[in-house]
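Engineer: missing the sequence, but the structure's below:
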């Protein structure tokens, strides 16, 4: 009996967590539907507010090959959290470019976490409360749970160069 109860609780917890993945809400402050909380890459790039810009930015963004060759040995075993707003112009521009950069670098999709926020730059259930997000998008790099650095809103020079500066510290 106890084993069945444990399985039921486990399934309930998994179902509750899955309801927050790829979640959409009406954001009153923006007057539109936005994604909130964690989402998958596929859900993000097919979301109506993201898809048109993604379809332009992803194929046309060409990261600098010299910088890429310097990044490849440095990016292994790193994780990335991307906090973005599907309503935000900078997110619509920079996130597709960053995804392209991660693809060129062959970063495993499981090492990238996408978290969407509402117009107040908040997610539900305290998901980003400890991240001190002031602007979106924010690209946070980690190594073994330790934050290495951030690219906030727009890169200073280019995404790949800013990433290199973080990883060469």
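Structural biologist: Nice, I can see it. Treat the numbers as computed from the prediction; the structure is a model and nothing was measured.
Engineer: Only C-alpha atoms from now on, for both contacts and neighbour counts.
Structural biologist: Fine.
Engineer: And the strands in this structure?
Structural biologist: In the chain, the strands defined using DSSP state E lie at 23-27, 32-39, 79-84, 112-116, 138-143, 146-152.
Engineer: Using JSON lines, lay out those strands together with distance to residue 101.
Structural biologist: Converted to JSON lines, those look like this (distance: least, Cα to Cα, whole Å):
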{"stretch": "strand 23-27", "distance to residue 101": "26"}
{"stretch": "strand 32-39", "distance to residue 101": "19"}
{"stretch": "strand 79-84", "distance to residue 101": "12"}
{"stretch": "strand 112-116", "distance to residue 101": "12"}
{"stretch": "strand 138-143", "distance to residue 101": "12"}
{"stretch": "strand 146-152", "distance to residue 101": "13"}
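Engineer: alright, now check it against this:
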């Protein structure tokens, strides 16, 4: 009878501990959780549930070398905020391409911020506040003074690297939703 009580107590303690751990874990989502919103990095994309689509999109994309050469210098005068959804087909298509382009032109990681959003296009920390983000992905380009220059929204007009080149060289560019 004593052995049975000890085993019951151990089982109860273990179940209690695991239940509390699961509740705590729900409050501490990480970039590899499907419902994560917030800052996410290229390294985060390469691990966990995002790695299959990210690595394939990144590896398979072959940006236009001539456009990359033109893009390298003017892009360095900008910072970028990316709002995307790990659940979104457009984000899954365009974000790996963007990061491949940035890697190939030597864009500094400190000049890009990537935010994972939920289905309602928001983040828990409200990173999108006052930035008018309605579609994902939205890539917002800023000058060195922090002023918005222009934005790429959801899909390219030509190709992503050609659209970015227009944005960072102050050429006329309107995203698909701009009037």
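Structural biologist: Yep, that arrived. Keep in mind it's a predicted model, so treat the numbers as computed, not measured.
Engineer: returning to what we had before: in CSV, list the strands of structure 1 along with mean neighbour count and distance to residue 122 of structure 1.
Structural biologist: Listed next are the strands of structure 1 as CSV, based on neighbours: other Cα atoms under 10 Å; distance: least, Cα to Cα, whole Å:
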stretch, mean neighbour count, distance to residue 122 of structure 1
strand 23-27, 14, 11
strand 32-39, 21, 8
strand 79-84, 23, 10
strand 112-116, 23, 8
strand 138-143, 20, 13
strand 146-152, 16, 16
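Engineer: And the helices in structure 2, which stretches?
Structural biologist: With helices called from DSSP state H, structure 2 shows them at 2-27, 42-45, 51-60, 65-75, 89-105, 160-168.
Engineer: closest one to residue 137 of structure 2 among those helices?
Structural biologist: helix 89-105 (5.0 Å; Cα to Cα).
Engineer: Let's check: the centremost residue of structure 2 is which one?
Structural biologist: Central residue of structure 2 (Cα atoms, centre = their mean): residue 114, 4.3 Å from the mean position.
Engineer: give me every residue that touches that residue.
Structural biologist: 39, 40, 41, 81, 82, 83, 84 (Cα atoms under 8 Å, 6 or more residues apart in numbering).
Engineer: picking that back up, okay if I get the helices of structure 2 as a markdown table plus mean neighbour count and distance to residue 34 of structure 2?
Structural biologist: Converted to a markdown table, the helices of structure 2 look like this (neighbours: other Cα under 10 Å; distance: least, Cα to Cα, whole Å):
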| stretch | mean neighbour count | distance to residue 34 of structure 2 |
| --- | --- | --- |
| helix 2-27 | 11 | 11 |
| helix 42-45 | 14 | 12 |
| helix 51-60 | 16 | 12 |
| helix 65-75 | 15 | 31 |
| helix 89-105 | 20 | 13 |
| helix 160-168 | 20 | 26 |
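Engineer: now those in TSV, with distance to residue 143 of structure 2?
Structural biologist: Converted to TSV, the helices of structure 2 look like this (distance: least, Cα to Cα, whole Å):
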stretch	distance to residue 143 of structure 2
helix 2-27	36
helix 42-45	22
helix 51-60	26
helix 65-75	10
helix 89-105	16
helix 160-168	9
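Engineer: Relative to residue 154 of structure 2, which of the ones you listed is closest?
Structural biologist: helix 89-105 (6.1 Å).
Engineer: Looking at the contacts of residue 114 of structure 2, which is nearest residue 132 of structure 2?
Structural biologist: residue 83 (10.8 Å).
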